[in-house]
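**Student:** structure, please.
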Amino acid sequence: MRALCIGGTGVISSAVAELAVRRGWEVIALNRGNREVPAGVMSWQADIRQEREVAALVERESFDVVMDFIAYTREDVERDWRIFRGKTKQYIFISSASAYQKPLTDYVVNESTPLANPYWQYSRDKIACEDFLMNKYREEGFPVTVVRPSHTYCERSVPVGVQGKNGSWQVLKRMLDGKAVIVHGDGTSLWTMTHSTDFAKGFVGLMANPHVLGHAIQITSDESMSWNQIYSCIAQALEVPFRPVYVPSALLAGSQFYDFKGNLLGDKAHSIVFDNAKLKHFVPGFTATISMREGITAAVSYVVAHPENQIEDPEFDGWCDQVISGLDGLRAII
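**Tutor:** Take a look at the predicted model:
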């Protein structure tokens, strides 16, 4: 079986490519060649945005699966459709669980939950991609499968709710320095995070599966934690106290310095529990085996042991101090 992976070096795509190779797939990663592809993956160096170049590259090729991990807009999937129609038995589009309606009418989410997100352009773009591809499936049988991941992570980055432009390390550094950290809301909303290796098990099970053409399928863990529990796991892994300062999500979304509106009001501020019955129907035996505590602890250990992952963000650190001190003044007035 032969798969073309557009991307192949990111958190999700590298885990999928690695597992597919272990299961006997011939996997080709098409990307600009800026990062090393996983072991056993063949590399084609090209920029998918250069449509004529890529079309010429694959002119005499055919694939069992084409999967695009870097398609974000309708224009991206329109280009893929033009290039790969007639050249693949299955095209897998990676959408996002953030596309589900916000605010939610039911905290239990499945594939029939409506798609609508007025807070985040990223999510609306993913919805537009899904609409185009499903129309092509209905009109001409274009063999699309839509996959909706939620918060998927790996050992290279510790997942948090509020962070700056340089990633999550500055949040961990604040904990190590004995500082308080900002937690959106009151920390009690439920959230689900999925380790990339667990996500890959579900994804590879959908590859070349004729029963999933024309379907949208979410892939997440079945476990949920409150944000207080998530941050507590991080603090315990660092062996430091958890010192939260709770800030309303709506207040954070109004920041003049950081764009938290989509990330919070359009996603993380809502309690979400995923129903993965549809995935388990198509991929019998699927289960996410890395618990959130286990995955978070492993990610903390990895980042602490690898200085190259410790990208400091003094701007975000100073912003946190200002927000926290402003809240202290507000509390004094109240």
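
**Student:** for the rest of this, base every contact and every neighbour count on C-alpha atoms.
**Tutor:** Fine.

**Student:** buried residues in stretch 126-141?
**Tutor:** 126, 127, 128, 129, 130, 133, 134, 136, 137 (16 or more other C-alpha atoms under 10 Å).

**Student:** out of those, flag the one nearest to residue 240.
**Tutor:** residue 126 (39.0 Å; C-alpha to C-alpha).

**Student:** who touches the closest one in this structure?
**Tutor:** With contacts taken as C-alpha atoms under 8 Å, 6 or more residues apart in numbering, residue 126 has the following neighbours: 72, 73, 74, 95, 96, 99.

**Student:** to compare against the first, here's another:
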Amino acid sequence: MRVLFLGGAGMIGSAAAREAVARGADVTIVTRSAPVRPPAEGVRSLRADVRDAAALASALGGEEFDAVVNWVGFTPDDVRDHRELFAGRAGQYVFISTCSVFGRPVPLLPITESSPRRQPHFGYARDKIACELLLEEAYREAGFPLTIVRPFHTYDRTVIPVLAGWTAIERMRAGRPVVVHGDGTSLWSLTHSRDFARAFVPLLGNGQAIGESVNVVSGAILTWDQIHLALAAAAGVREPVLRHRSSESIAELVPGWRDVLEHDFRHSMLFDTSKLRALVPGFAPEVSFAQGAREVLAHYDAHPGLRVVDEDLDRAFDGLLEA
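**Tutor:** Below you'll find the predicted structure:
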């Protein structure tokens, strides 16, 4: 199978490329500059601006692909020319969207692919919805071979999946309280990039996925307290001190968190993975968050330059606790 990645040199794209090559696919990635993460062995790299249709067409020549995956479509202008560019050239066009397109709070849990899409606040998610609608129109009107894939909160060893990042770890190791939004019991889902790749790659070249949207998530259910406790255990902290404050009070002292708390993290996000499991029979996540957290802490402990405390955030936490 010949697969083209438009972008795809980031965390989940790199994992997907490794998985695709391991399954025998012939993978080409197109990036504007040299990827920060070196491509997996066996991946062919091309240089072109994927948002410039003429430059992309020139770089690809007359090549055809079984699947084209667009990792870097963020606005309608980024994908507007792809209907014409890849018509007859791609057996499948996979648009990487996001589960952030679903309105908050979700009116009915668990979330399915048909849950309402609405995001008036986050520009990123609002633009992804616009991209989805534009490409869905191409599918309906011209049979454009579209599949929409929506990751959720995905991480690997390089990502501490809490807003406070290393500051939270440092505070826990020092025996100092860490602030958790709300009462710590809202439901969340984390997916390791390796599990994402294992679920995603079988969708490529899968004719049953054409015309469909698929939420590619682990389906694991965690509370925000459990996420912090797993990170604490991986950091060697037996009895971390967690303190709970409302999203509103946190946003007063950490204004940069206001939107993500108000419109995202404060809401429970629970997913029905029936469609994913129907399209990828036998899929089940293999990396528990306990294991993933150990990988994260091992990586950060091995790289001192990553262990940076945000002094402003550290003071804000102290202010919230004093209040």
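
**Student:** before we move on, the earlier item: and the contacts of residue 126 of the first structure, which of them are in strands?
**Tutor:** Under the assignment DSSP state E, these contribute nothing to strands.

**Student:** CSV for those, including distance to residue 198 of the first structure?
**Tutor:** Below are the contacts of residue 126 of the first structure laid out as CSV (distance: C-alpha to C-alpha, whole Å):
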residue, distance to residue 198 of the first structure
72, 23
73, 26
74, 28
95, 17
96, 16
99, 21
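
**Student:** all the strands of the stretch 51-200 of the second structure, residue numbers only.
**Tutor:** Using DSSP state E, counting those that start in this stretch, the strands of the stretch 51-200 of the second structure run over residues 67-70, 93-96, 146-151, 153-155, 178-181, 187-188, 190-192.

**Student:** in the first structure, what stretch matches the first one?
**Tutor:** On the basis of TM-score structural alignment, strand 67-70 of the second structure is assigned to residues 65-68 in the first structure.

**Student:** what about the matching stretch, how far off from the second structure?
**Tutor:** Average distance, stretch 65-68 of the first structure versus aligned residues of the second structure after superposition (mean C-alpha distance after the TM-score superposition for the first structure): 0.9 Å.

**Student:** next one: that stretch to chain centre, how far?
**Tutor:** Distance of stretch 65-68 of the first structure from the chain centroid (C-alpha atoms, centre = their mean, to the nearest Å) equals 17 Å.

**Student:** quick one, helices of the second structure?
**Tutor:** Assigned by DSSP state H, the second structure shows helices spanning 11-22, 53-60, 76-79, 82-86, 123-142, 166-173, 193-200, 224-234, 247-253, 258-260, 274-279, 289-302, 311-322.

**Student:** of all these, which lies closest to residue 151 of the second structure?
**Tutor:** helix 193-200 (7.8 Å).

**Student:** onto which residues of the first structure does that closest one map?
**Tutor:** On the first structure, the counterpart of helix 193-200 of the second structure by TM-score structural alignment is residues 196-203.

**Student:** next one: stretch 169-183 of the second structure
**Tutor:** Residue span in the first structure matched to stretch 169-183 of the second structure, by TM-score structural alignment: 172-186.

**Student:** for that stretch, which positions count as buried?
**Tutor:** For stretch 172-186 of the first structure, by 16+ other C-alpha under 10 Å, it's 172, 173, 175, 176, 179, 180, 181, 182, 183, 184, 185, 186.
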